[in-house]
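S.K.: Here is my input, please return the structure:
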Amino acid sequence: MISSPPAFWKDKLQASGLHFSLSVLVAALSALLVFVLWYPYPYREISGGRELFLLVVTVDVIMGPLITLAIFDRRKPWAELRRDLFVVVLLQLSALGYGLWTVAMARPVHMVFEIDRFRIVHAIDIPDELLSKTPEGITARPYTGPTLLGLRPFKDGQEEMDATFAALQGVNLGARPDLWQSFDASRQDVLRIAKPVGQLRQRFPDQSAAIDAALAGKGAAADAAQYLPLAGRKDFWTVMVDGRNGDILGFLPLDSF
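M.R.: This next block holds a predicted model:
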């Protein structure tokens, strides 16, 4: 049996290592886009962005260099080797592009105050047929990170009934552009519904340290803090707000419904 010369495997490993390093760099740049812009904290936790991104990127980063390891051979004609490497990179970038598109479609776009709670609304949650009814000044599916919104009062009983039936069919009130209004217009409703953080401490005495940590550095706002439940894609969290003006103070991975 004739073994391959050491240089043969050295070239393969060097090519694969270079490909891996470049893949990690591209993945790091993609992570900045995803976790700084699309899924900032706490949305990466609530909306599952971290798991989805890591799945996409891990497969992409590992498979590309492994394929390069398998096909790289300096004994091939340069034109053939260049073509093979081009195809590998093209397939890898296409897979990464599709993965990022999937992550983008699932991205959180708004945190909406919805009657007695906050709700995370994702791009895919918003019905296409309602996009034309988005209020002026609001971007229905922003790419610049989630925004704060509220729900306007129902115009009449019929509109409330229609919206309720739609919610039963899976279209949450917070995902309806025709019901959105600015968060400033909903601040008084937030303050009316929110409960004192002291009640949260009484309900969850073992979470007092976590509550203190979430409010750390908030100064006088911490003394007036209130809370509301937050409905995410798969989990329920808690939002703490300033009891004086409704500003968002912090988040807790705590189901306070």
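S.K.: Only C-alpha atoms from now on, for both contacts and neighbour counts.
M.R.: Noted.
S.K.: Excluding chain neighbours, what is closest to Val89?
M.R.: Gly64 (7.2 Å; C-alpha to C-alpha, 6 or more residues apart in numbering).
S.K.: Give me the number of neighbouring residues for that neighbour.
M.R.: By the measure other C-alpha atoms under 10 Å, the count of residues near Gly64 is 21.
S.K.: Please apply the same query to Thr238.
M.R.: Neighbours of Thr238 (other C-alpha under 10 Å): 21.
S.K.: same check, this time on Val197
M.R.: By other C-alpha under 10 Å, 20 other residues sit near Val197.
S.K.: again, but for Ala140
M.R.: By other C-alpha under 10 Å, neighbour count at Ala140 equals 22.
S.K.: Might you report the residue contacts of it?
M.R.: Residues near Ala140 by C-alpha atoms under 8 Å, 6 or more residues apart in numbering: Val109, Leu131, Thr134, Pro177.
S.K.: go on, Lys234?
M.R.: Ile46, Ser47.
S.K.: just the one 3 residues further on next, same as before
M.R.: For Trp237, the contacting residues are Ile46, Pro229, Leu230, Ala231, Phe251, Leu252, Pro253, Leu254, Asp255, Ser256, taking C-alpha under 8 Å, 6+ apart as the criterion.
S.K.: how about 10 Å then?
M.R.: Trp237 is in contact with 42, 46, 118-119, 228-231, 251-257, counting by C-alpha atoms under 10 Å, 6 or more residues apart in numbering.
S.K.: Give me the three-state assignment for Val109.
M.R.: Here Val109 is strand, with the state taken from DSSP: H, G, I helix; E, B strand; the rest coil.
S.K.: wait, isn't it in contact with His122?
M.R.: Yes - using C-alpha atoms under 10 Å, Val109 is in contact with His122, at 5.3 Å.
S.K.: out of the two, which sits in the more crowded spot?
M.R.: Val109 (29 against 22).
S.K.: now the more buried one: how far from Leu168?
M.R.: Going from Val109 to Leu168 by C-alpha to C-alpha, to the nearest Å gives 22 Å.
S.K.: before we move on, what about Asp242?
M.R.: Asp242 sits 32 Å away from Leu168, taking C-alpha to C-alpha as the criterion.
S.K.: who has more neighbours, these two?
M.R.: More crowded of Asp242 and Leu168, by other C-alpha under 10 Å: Asp242, with 23 against 9.
S.K.: structure for this one too, so we can compare:
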Amino acid sequence: MKFRFFCFTSHLLISFVIALLTIFVVFWVWYPSPLDKALGVADIFLLLLCIDVIIGPLLTLIVAKQGKKTLKMDLSIIGALQIAALSYGLYIVAQGRPVWLVYDNNRFEVVQAYEAVTNPQSSRGDFPLSLTGPIWGAVIEPVPATVARRDAFYQAAFLQKYELVANKSGSNAMPIEVLKRFNDADKVEQEASKYPTANSYIPMIGKQKPMVVFVDKTTGEVIAIVDLAPW
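M.R.: Okay, the predicted model is just below:
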């Protein structure tokens, strides 16, 4: 029994360390807060991760028996299945990660990896499918007549760096006070107090939940993404 418990705790500890590293990559690199909420990744991924972390060690507890001839093979199979399940989960999450935050028509659109269109021959090269966090951009003006405006924001060929339109976007941004119409006033004040240089906002559209981007109205500089309803 001691041997089984040792195998179980060892496997659980290893799984826990891997889970922590995975959580760091997903929630601090791929989906920096609060984009995880905007895209609804947290609940599904954490559920899959918990199942993967728990089931593997439990299977080890069941099969572990000192002196068992097939123990190494059994543990190898369990480990391989656990790694395969985790890899598949990470692949799905990676496909949905936000790669571009694109300004267009007085709002930001969150573009996820699976829907982003890159074309090395026509792209400016500033919008790769980044694995280190989303890139801020804007739709070029004018959009070619052959391209529907609603299709431009997820195609790298029609994007430019956000800095090039920052002044324009800042001038069109709305006062933070407007947010009190759609959110609890105390919460708006609390969030605004965290960013003293922010004096206006631009809506951001996420698949799961819309949010706001605090900006400096004079320069259009992005200050922070905030979990508040824009309307």
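S.K.: Please state their TM-score.
M.R.: After superposition, the two chains reach a TM-score (TM-score structural alignment, normalised by the length of structure 2) of 0.91; 231 aligned residues with a C-alpha RMSD of 1.9 Å.
S.K.: Spatially central residue for structure 2, please.
M.R.: Tyr31 (2.1 Å; C-alpha atoms, centre = their mean).
S.K.: residue contacts, the aligned partner of the residue nearest to Val89 of structure 1 in structure 2?
M.R.: Gly64 of structure 1 maps onto Gly56 in structure 2 when the alignment is built from TM-score structural alignment. With contact taken as C-alpha under 10 Å, 6+ apart, Gly56 of structure 2 is in contact with Phe8, His11, Leu12, Ser15, Leu75, Ile78, Gly79, Ala80, Leu81, Gln82, Ile83.
S.K.: Out of those residues, list just those in helices.
M.R.: Members of the contacts of Gly56 of structure 2 lying in helices (criterion: DSSP state H): Phe8, His11, Leu12, Ser15, Leu75, Ile78, Gly79, Ala80, Leu81, Gln82, Ile83.
S.K.: Just give the nearest non-adjacent residue to the equivalent of Thr144 of structure 1 over in structure 2, would you?
M.R.: In structure 2, Thr144 of structure 1 lines up with Thr132, judged by TM-score structural alignment. Ranked by C-alpha to C-alpha, 6+ apart and with sequence neighbours excluded, the top spatial neighbour of Thr132 of structure 2 is Val29, at 5.6 Å.
S.K.: aligned partner of that neighbour in structure 1?
M.R.: Alignment note (TM-score structural alignment): Val29 of structure 2 maps to Leu37 of structure 1.
S.K.: Wait, that match touches Thr147, no?
M.R.: No - Leu37 of structure 1 is not in contact with Thr147 according to C-alpha under 10 Å; the separation is 11.5 Å.
S.K.: right, and Pro135 of structure 1 touches Ser182 too?
M.R.: Yes - counting by C-alpha under 10 Å, Ser182 is a contact partner of Pro135 of structure 1 at 9.1 Å.
S.K.: Looking at these two, which one has more neighbours?
M.R.: Between Pro135 of structure 1 and Ser182, Ser182 has the larger neighbour count (other C-alpha under 10 Å), namely 18 against 15.
S.K.: which ones are touching that one?
M.R.: Contacts of Ser182 of structure 1 were listed using C-alpha under 10 Å, 6+ apart, and they are Val112, Phe113, Pro135, Gly137, Ile138, Thr147, Leu148, Leu149, Gly150, Leu151, Arg152.
S.K.: repeat that with 7 Å
M.R.: Ser182 of structure 1 sits next to Leu149, Gly150 when contact means C-alpha atoms under 7 Å, 6 or more residues apart in numbering.
S.K.: how far away is it from Asn245 of structure 1?
M.R.: Separation of Ser182 of structure 1 from Asn245 of structure 1 (C-alpha to C-alpha) stands at 14 Å.
S.K.: show me where structure 1 has helices.
M.R.: With DSSP H as the criterion, structure 1 has helices spanning 6-32, 43-46, 49-71, 78-105, 157-168, 187-193, 197-203, 208-215, 220-223.
S.K.: Show me which positions of the fourth one end up buried.
M.R.: For helix 78-105 of structure 1, burial by neighbour count (16 or more other C-alpha atoms under 10 Å) applies to 81, 84-85, 88-89, 92-93, 95-96, 99-100, 103-104.
S.K.: Quick check: the farthest pair among those?
M.R.: Farthest apart among these by C-alpha to C-alpha are Leu81 and Ala104. That separation is 34.3 Å.
S.K.: on that earlier part again, nearest to Asp235 of structure 1 among the helices of structure 1 would be which one?
M.R.: Set against Asp235 of structure 1 and scored by C-alpha to C-alpha, the helices of structure 1 come closest in helix 43-46, at 6.4 Å.
S.K.: which residues touch the aligned residue in structure 1 for Cys7 of structure 2?
M.R.: Aligned counterpart of Cys7 of structure 2 in structure 1: Ala15 (TM-score structural alignment). Shown in contact with Ala15 of structure 1 (C-alpha under 7 Å, 6+ apart): Thr68.
S.K.: Who are the contact partners of Arg201 of structure 1?
M.R.: Ser208.
S.K.: Now do it against Gln226 of structure 1, distance only.
M.R.: To Gln226 of structure 1, Arg201 of structure 1 is 11 Å away according to C-alpha to C-alpha.
S.K.: Over to Gly217 of structure 1?
M.R.: Distance of Gly217 of structure 1 to Gln226 of structure 1, given as C-alpha to C-alpha: 16 Å.
S.K.: Compare neighbour counts for the two and give me the winner.
M.R.: Neighbour count, other C-alpha under 10 Å: between Gly217 of structure 1 and Gln226, Gln226 has more, with 26 against 11.
S.K.: Return the residue of structure 2 aligned against that one.
M.R.: That one, Gln226 of structure 1, aligns with Ser200 by TM-score structural alignment.
S.K.: how near is its match to Leu179 of structure 2?
M.R.: Distance, Ser200 of structure 2 to Leu179 of structure 2, by C-alpha to C-alpha: 10 Å.
S.K.: Also Pro203 of structure 2?
M.R.: Distance from Pro203 of structure 2 to Leu179 of structure 2, counting by C-alpha to C-alpha: 10 Å.
S.K.: Now for those two: what residues contact both?
M.R.: Common neighbours of Pro203 of structure 2 and Leu179 (C-alpha under 7 Å, 6+ apart) are Pro230.
S.K.: right, so of the helices of structure 1, which gets closest to Pro127 of structure 1?
M.R.: Nearest to Pro127 of structure 1 among those is helix 157-168 (10.9 Å), distances taken as C-alpha to C-alpha.
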